[in-house]
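Engineer: Build me a model:
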Amino acid sequence: MKRLLAFLLGTLSLTLLALNTIFWCTPLFVLAVIKLLLPFAGVRRLIDPILNRIA
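Structural biologist: Next up is the predicted model:
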């Protein structure tokens, strides 16, 4: 029984870690690509603080 609980806890932890990574990397990569494609000062001033908060 103890082994089953440890397995379930490990599986849950791994799943939550993967979901958290996907959740935060998606907007990070999207904004980074926008910043790369639109390298204007106004865009950088708008996107840089958002990227810093996400990272």
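Engineer: Going by C-alpha atoms from here, please, whenever you check contacts or count neighbours.
Structural biologist: Will do.
Engineer: hey, which helix is longest across the protein?
Structural biologist: Criterion DSSP state H: the longest helix present in the chain is helix 2-37.
Engineer: That one: what's the following helix or strand?
Structural biologist: helix 41-54 (DSSP states H and E).
Engineer: Run through the neighbouring helices and strands of that following helix.
Structural biologist: helix 2-37 (3 or more Cα pairs under 8 Å, 6 or more residues apart in numbering; DSSP states H and E).
Engineer: quick one, the helix it packs on and helix 41-54 angle?
Structural biologist: 170 degrees (axes from the mean of the first three to the mean of the last three Cα atoms, to 10 degrees).
Engineer: Please provide the structure for the following sequence as well, for comparison with the first:
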Amino acid sequence: MIARGMNNSEAASVLFLSRKTVEAHLTRIYRKMEMRSRTGLTRAVIHAELSD
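Structural biologist: Down below sits the predicted model:
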């Protein structure tokens, strides 16, 4: 959802989570993938979708 343009609040609403929970998960994802931004995450998702 984030890679498709939703902000943290929008994604949280769709997933029935708090905004803080979404932020915590994104922080862990960025750390594990060695990224620093939503742009990097979006690029990785697009690349993975094109590779399939």
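Engineer: After superposing, what score do the chains get?
Structural biologist: Comparison of the two superposed chains (TM-score structural alignment, normalised by the length of the second structure) gives a TM-score of 0.31, and 22 aligned residues with a Cα RMSD of 2.7 Å.
Engineer: just to revisit the earlier point, thinking in terms of the whole chain, how far from its middle is the longest helix of the first structure?
Structural biologist: Offset of helix 2-37 of the first structure from its chain centre (Cα atoms, centre = their mean, to the nearest Å): 7 Å.
Engineer: Pull up the gap between the most centrally placed residue in the first structure and Leu5 of the first structure, please.
Structural biologist: Compute the mean C-alpha point of the first structure, and by Cα atoms, centre = their mean the closest residue is Trp24, 1.8 Å away. Separation of Trp24 of the first structure from Leu5 of the first structure (Cα to Cα, to the nearest Å): 29 Å.
Engineer: And Thr11 of the first structure, by the same measure?
Structural biologist: In terms of Cα to Cα, Thr11 of the first structure sits 10 Å off from Leu5 of the first structure.
Engineer: Double-check Arg19 of the second structure against His25; I have them as touching.
Structural biologist: No. Using Cα atoms under 8 Å, Arg19 of the second structure is not in contact with His25; the gap is 10.1 Å.
Engineer: Quick check on those two: which one has the bigger neighbour count.
Structural biologist: Counted by other Cα atoms under 10 Å, Arg19 of the second structure and His25 do not tie: Arg19 has more neighbours, with 16 against 11.
Engineer: Thanks again, I'm all set now.
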